[in-house]
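Student: Got a sequence here, can you build the structure:
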Amino acid sequence: MSTYKIYTDQLTLIKEKPFKLEKEIQNIVEKNLQTLLGLDFIKTEFSIGTFRIDSLAFDSDKKSFVIIEYKRDKNFSVIDQGYAYLSLMLNNKAEFILEYNESKSGTLKRNDVDWSQSKVLFVSPNFTTYQKEAINFKDLPIELWEIKRFTNDTLSFEQIVNRSSKESIKTVSNSETITTVSKEIKVYSEQDHLENIEDDFLNIYAEIKEFLLSFGEDITIYPKKKTIGFKIGSKVFCDIVMQNKGIRLFLNAKKGTLKDPECITRDVSEVGHWGNGAYEVRFPLKSDTEMDYVFNLLRQTINKNKE
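Tutor: Modelled structure (predicted):
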């Protein structure tokens, strides 16, 4: 897609300013991890044995580690290299926890980490068609992100989204590494949360989902182990917990920041819960007319997370 600058009704093409070194890409991403990916930076050039990880990050929402690799060349296998790094992590959990605690002055323990949601990100100005096709599996803990810099001091950062594949990487690979890693790491899908849910609540979820996605392409679905998250950019602004007899909707806003004169939300700011934020709405509602009221709460939450 071409981008143009407008000046007195005349268009000038904004040209790409290629990165000369992988290190340039790495520096930009590491300094802006929260803005770009919503991740906490842990370590640059993290070495274990003969392996060196470009960037080690932590997803505080999922309580999992994220490995980030930067590429300018196109001659590498995202599958082989990605699973090699995940295998390295699972076989060296203590070293990853130690690095986190030294970096964050924390007390993270092995059981505090959800290793099942670990993943690898590859960041590059370009990926080949083969590499893009290689990620078309429903359960692949590997993501591709394209980064481009332009002459007007702007940057694009976009995930290569795989097609809605129903095929599992485990069914097409005989790799021992992939088999071993797949026993511990699971990629959660939206559908995982919708199994065995009553139709009435599936319909409510579909209504909420349609409303949220109507706000534009910046809104994305973010399935996790316990919840279905919805993100605006890199921020999770709400979480939905699907249950057999109801739905729990968590709104990611600080206590006292949403206008709720009808008091239909529950204050969970000091209560342990799976979602983010201080507000909870439970379904079923007292009446169908309250759905518009919930939509207003969601609209407020989206606006708060844009600030």
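Student: only C-alpha atoms for contact and neighbour calcs from this point on.
Tutor: Will do.
Student: Can you point out the buried residues in stretch 113-133?
Tutor: Neighbour counts using 16 or more other C-alpha atoms under 10 Å place 113-127, 131-132 of stretch 113-133 among the buried residues.
Student: Oh, that last question was meant for stretch 190-200, not what I typed.
Tutor: 193, 194.
Student: any residues touching that stretch, and which ones?
Tutor: For stretch 190-200, the external contacting residues (C-alpha atoms under 8 Å, 6 or more residues apart in numbering) are 202, 221, 222, 223, 227, 228, 241, 242, 243, 244, 245.
Student: Equivalent analysis for stretch 45-53, please.
Tutor: Residues contacting stretch 45-53 (C-alpha under 8 Å, 6+ apart): 44, 54, 55, 56, 67, 68, 69.
Student: structure for this one too, so we can compare:
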Amino acid sequence: MSGLKLFHTTKSGVTEVAPRLAEVEADVQGLVEAHMETLLDVRFLASEYGTGPVHGGRVDSLGLDENGAPVIVEYKRGVDAGVINQGLFYLSWLVDHRVEFEHLVRDRLGAMAASQVLWSGPRLICVAGDFTRYDVHAVREHRRSIDLVRYRLFGSDLLGLETVASVSGGTLAPRRARRRAVARAGADLRDASMAELAHAVDEVLLGLGDGVNRVERKQYRAYQRLWNFACVCPPQRSKLLVYLKADPKEVDLVPGFTRDVTGLGHHGTGDLEVQLRTPRDVERAQDLFRASYAAA
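Tutor: All right, here's what the predicted structure looks like:
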């Protein structure tokens, strides 16, 4: 991985663990598919899925991400200039075959998951040994949700993944337009301060990095890099609930501010609940936001 060195430490010193590529592309695909939810937060649906006689190809992997968005994953052992175009070709096929995909989701994950597929944001994830600067530029020119993920193998049992580029579908509205949208969404709140609080959280989360994508669901708004790092629920009368991927066991929980919701049902994803009531709470939560962003 670019700029990363891994060392094995012992009492007698340190030894560098040299990075390497897989022997064949199928090795990368098999490893990711076997652990797709852990590695990409995507539920695995199918491998080498045939696209029929018209398209005449096979999608490497099909999946469904944590927000319900359809996902195509394409793999390359090393650098391959065609991986993005190939993935976009299959992404177009996917959008044209929604019913077929929903049947697949129903068969694998059940009727509830099939009824909640988020077609506003289908995604392409390209996993490869490396990407060129032209690849990174290309994904920024497409109005699709595309993630470029570089892999490296270390030793016999270590895998490294690095997000090289992550672009959401479409063009994000200017910051002022986003402010108006958030204000409109909160205009019917009995407490107008909650609308301002929601805007402040939106600004902070989007400002954590260039690769932050925002996904709208009915029950929550997700902020993601390769996977969700924060989910914001609609404002309540006196508080705003944010769920983070930060590990609650590594946080000094404060009653009325942070709570471990591991195993408890709630909208969105993440086991750390943050309760925001005032702008001061947003400031207090920023270290938690950054920790969750870094973990994603």
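Student: Drop the TM-score for these two in here.
Tutor: Aligned and superposed, the two chains score 0.68 in TM-score terms (TM-score structural alignment, normalised by the length of the second structure); 265 aligned residues with a C-alpha RMSD of 4.6 Å.
Student: so which of the contacts of stretch 190-200 of the first structure is the most crowded?
Tutor: residue 228 (25 neighbours; other C-alpha atoms under 10 Å).
Student: ok, now which ones touch that one?
Tutor: Contacts of residue 228 of the first structure (C-alpha under 8 Å, 6+ apart): 190, 193, 221, 222, 239, 240, 241.
Student: please redo it, this time with the cut-off set to 7 Å
Tutor: When contacts are counted by C-alpha atoms under 7 Å, 6 or more residues apart in numbering, residue 228 of the first structure touches 190, 222, 239, 240, 241.
Student: Quick check, the fourth one in contact with residue 248.
Tutor: Yes. Using C-alpha atoms under 7 Å as the test, residue 240 of the first structure is close enough to residue 248 to be in contact (5.8 Å).
Student: Who has more neighbours out of those two?
Tutor: It is residue 240, of residue 240 of the first structure and residue 248, that has more neighbours when counted by other C-alpha under 10 Å, with 26 against 18.
Student: Apart from its chain neighbours, what residue comes closest to that one?
Tutor: residue 249 (4.7 Å; C-alpha to C-alpha, 6 or more residues apart in numbering).
Student: aligned partner of the one you found in the second structure?
Tutor: Using TM-score structural alignment, the equivalent of residue 249 of the first structure in the second structure is residue 241.
Student: Likewise for residue 35 of the first structure?
Tutor: So, by TM-score structural alignment, residue 35 of the first structure is matched to residue 38.
Student: what comes up buried for the helix or strand encompassing that match?
Tutor: Using DSSP states H and E, the element containing residue 38 of the second structure is helix 36-40. Neighbour-count burial for helix 36-40 of the second structure flags 36, 37, 39, 40 (criterion: 16+ other C-alpha under 10 Å).
Student: check the fit of whichever helix or strand residue 112 of the second structure is part of onto the first structure and give the mean distance.
Tutor: Assessed by DSSP H and E, residue 112 of the second structure sits inside helix 111-115. Compared with the first structure after the fit, helix 111-115 of the second structure shows a mean deviation of 5.1 Å (mean C-alpha distance after the TM-score superposition for the first structure).
Student: residue ranges of the helices in the stretch 101-250 of the second structure, please?
Tutor: All helices of the stretch 101-250 of the second structure, identified by DSSP state H, counting those that start in this stretch, fall at 111-115, 133-141, 175-185, 192-206.
Student: before we move on, the earlier item: so which of the buried residues of stretch 113-133 of the first structure belong to strands?
Tutor: 119, 120, 121, 122, 123, 124 (DSSP state E).
Student: what's the distance between the aligned residue in the second structure for the fifth one and residue 54 of the second structure?
Tutor: Residue 123 of the first structure maps onto residue 127 in the second structure, with residues paired by TM-score structural alignment. Taken as C-alpha to C-alpha, to the nearest Å, the spacing of residue 127 of the second structure relative to residue 54 of the second structure amounts to 26 Å.
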